[in-house]
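1. only geometry, no sequence info:
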């Protein structure tokens, strides 16, 4: 068995919170310019947002990080894992 180290790759990520909700939606869906007000209220109330990933639709809960991969794909990361895996570069 061999050991491997993850290659250092800079990624774009945003933490999903009530305050960052619009930024998260713009990050995931850059072509959407208008969001129904009731939809925003529902997302804030339920504290989650579904996003499309390579593994299918995933439930991003408030506090989770939404990461854009090197090929433009999105995936989720729990905050405790994100904080030990990534460091801010800018």
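-> Received, thanks. As the structure is a prediction and not an experimental result, all values here were calculated from the model.

2. only C-alpha atoms from now on, for both contacts and neighbour counts.
-> Noted.

3. show me the residue at the heart of the protein, geometrically.
-> Nearest residue to the geometric centre of the chain (Cα atoms, centre = their mean): residue 66, 1.0 Å.

4. just confirm that one is within a helix.
-> No: remark: residue 66 does not belong to a helix; assigned using DSSP: H, G, I helix; E, B strand; the rest coil, it is strand.

5. got the contact list for it?
-> Applying Cα atoms under 8 Å, 6 or more residues apart in numbering, we find residue 66 in contact with 13, 14, 15, 16, 24, 60, 74, 75, 76, 77.

6. mind listing which of the residues you listed are in helices?
-> Here DSSP state H is the test, and these give residue 24 as lying in helices.

7. just give me the neighbour total for the nearest residue to the residue nearest to the centre of the chain once chain neighbours are set aside.
-> Nearest residue to residue 66, sequence neighbours excluded (Cα to Cα, 6 or more residues apart in numbering): residue 76, at 4.9 Å. Burial of residue 76 is recorded as 20 neighbouring residues (other Cα atoms under 10 Å).

8. this is the comparison structure:
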């Protein structure tokens, strides 16, 4: 017979001890998977004063007063006696170094997300600027206030894009009809579509 030796990986788990009168705390800790058993319902096993639902095994597990409720590595909950807990685990006190490292990681993630969002905004504005340069000045006879208003709307949409982007030519035509804009495809070869000052009357 050949045996293989394994060592259990070091894991950290969270626990809350069932004292008999902290049901609300354990209900919150387990996400409503814990309930105390009334004294009248404990006739068969009077030592079991509560129960916790173990999703991993899809069953309710009896809990005795003084036992700890452990949240396992897969999010499951199970009871463990205090002496077994002391033999199996050692208490971890969060030190300042661990807290600082966690804060640093969180800050890094936040700044990375902000950087990505800002980079996307800048890319959209640069693309808009290049389209403006390609389109050239407003057509003769176009009121400047109307032309600038359209540019400001385009700039606003580039910085804060609308939730639904117009993509198909039919959608562009519908937008032009609702905005009373006439599209002249042969007048300009830009990519503005309905929003181009050279493609409308």
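-> Received, thanks. All of these numbers come straight from a predicted model, not from anything done at the bench.

9. would you mind measuring from the residue nearest to residue 66 of the first structure to residue 53 of the first structure?
-> Distance from residue 76 of the first structure to residue 53 of the first structure, counting by Cα to Cα, to the nearest Å: 8 Å.

10. any idea what residue 6 of the first structure aligns with in the second structure?
-> By TM-score structural alignment, residue 6 of the first structure lines up with residue 8 in the second structure.

11. name the helix or strand for that match, please.
-> Using DSSP states H and E, residue 8 of the second structure falls within no helix or strand.

12. tell me how far it lies from residue 88 of the second structure.
-> For residue 8 of the second structure, the distance to residue 88 of the second structure - Cα to Cα - is 11 Å.

13. more neighbours: the two, which one.
-> Counted by other Cα under 10 Å, residue 8 of the second structure and residue 88 do not tie: residue 88 has more neighbours, with 8 against 5.

14. neighbours of the corresponding residue of the second structure for residue 59 of the first structure, how many?
-> Under the alignment (TM-score structural alignment), residue 59 of the first structure maps onto residue 62 of the second structure. When neighbours are counted by other Cα under 10 Å, residue 62 of the second structure registers 19.

15. got a list of what residue 62 of the second structure touches?
-> Residue 62 of the second structure neighbours (Cα under 8 Å, 6+ apart): 48, 49, 50, 51, 52, 79.

16. and for residue 67 of the first structure?
-> 11, 12, 13, 14, 74, 75, 76, 77.

17. what is the nearest of those residues to residue 28 of the first structure?
-> Among the contacts of residue 67 of the first structure, residue 74 lies closest to residue 28 of the first structure (Cα to Cα), at 7.7 Å.

18. any idea how far residue 65 of the first structure is from residue 82 of the first structure?
-> From residue 65 of the first structure to residue 82 of the first structure the distance is 7 Å (Cα to Cα).

19. more neighbours, the two?
-> Ranked by neighbour count (other Cα under 10 Å), residue 65 of the first structure and residue 82 place residue 65 first, with 23 against 17.

20. before we move on, the earlier item: farthest-separated two in the contacts of residue 62 of the second structure?
-> 49 and 79 (12.0 Å).

21. for the corresponding residue of the first structure for residue 26 of the second structure, what are its contacts?
-> Under the alignment by TM-score structural alignment, residue 26 of the second structure pairs with residue 24 in the first structure. Residues in contact with residue 24 of the first structure (Cα under 8 Å, 6+ apart) are 14, 15, 16, 66.

22. wait, the third one sits on residue 65?
-> If I follow you right, that is residue 16 of the first structure. Yes: with contact defined as Cα atoms under 8 Å, residue 16 of the first structure reaches residue 65; the gap is 6.0 Å.
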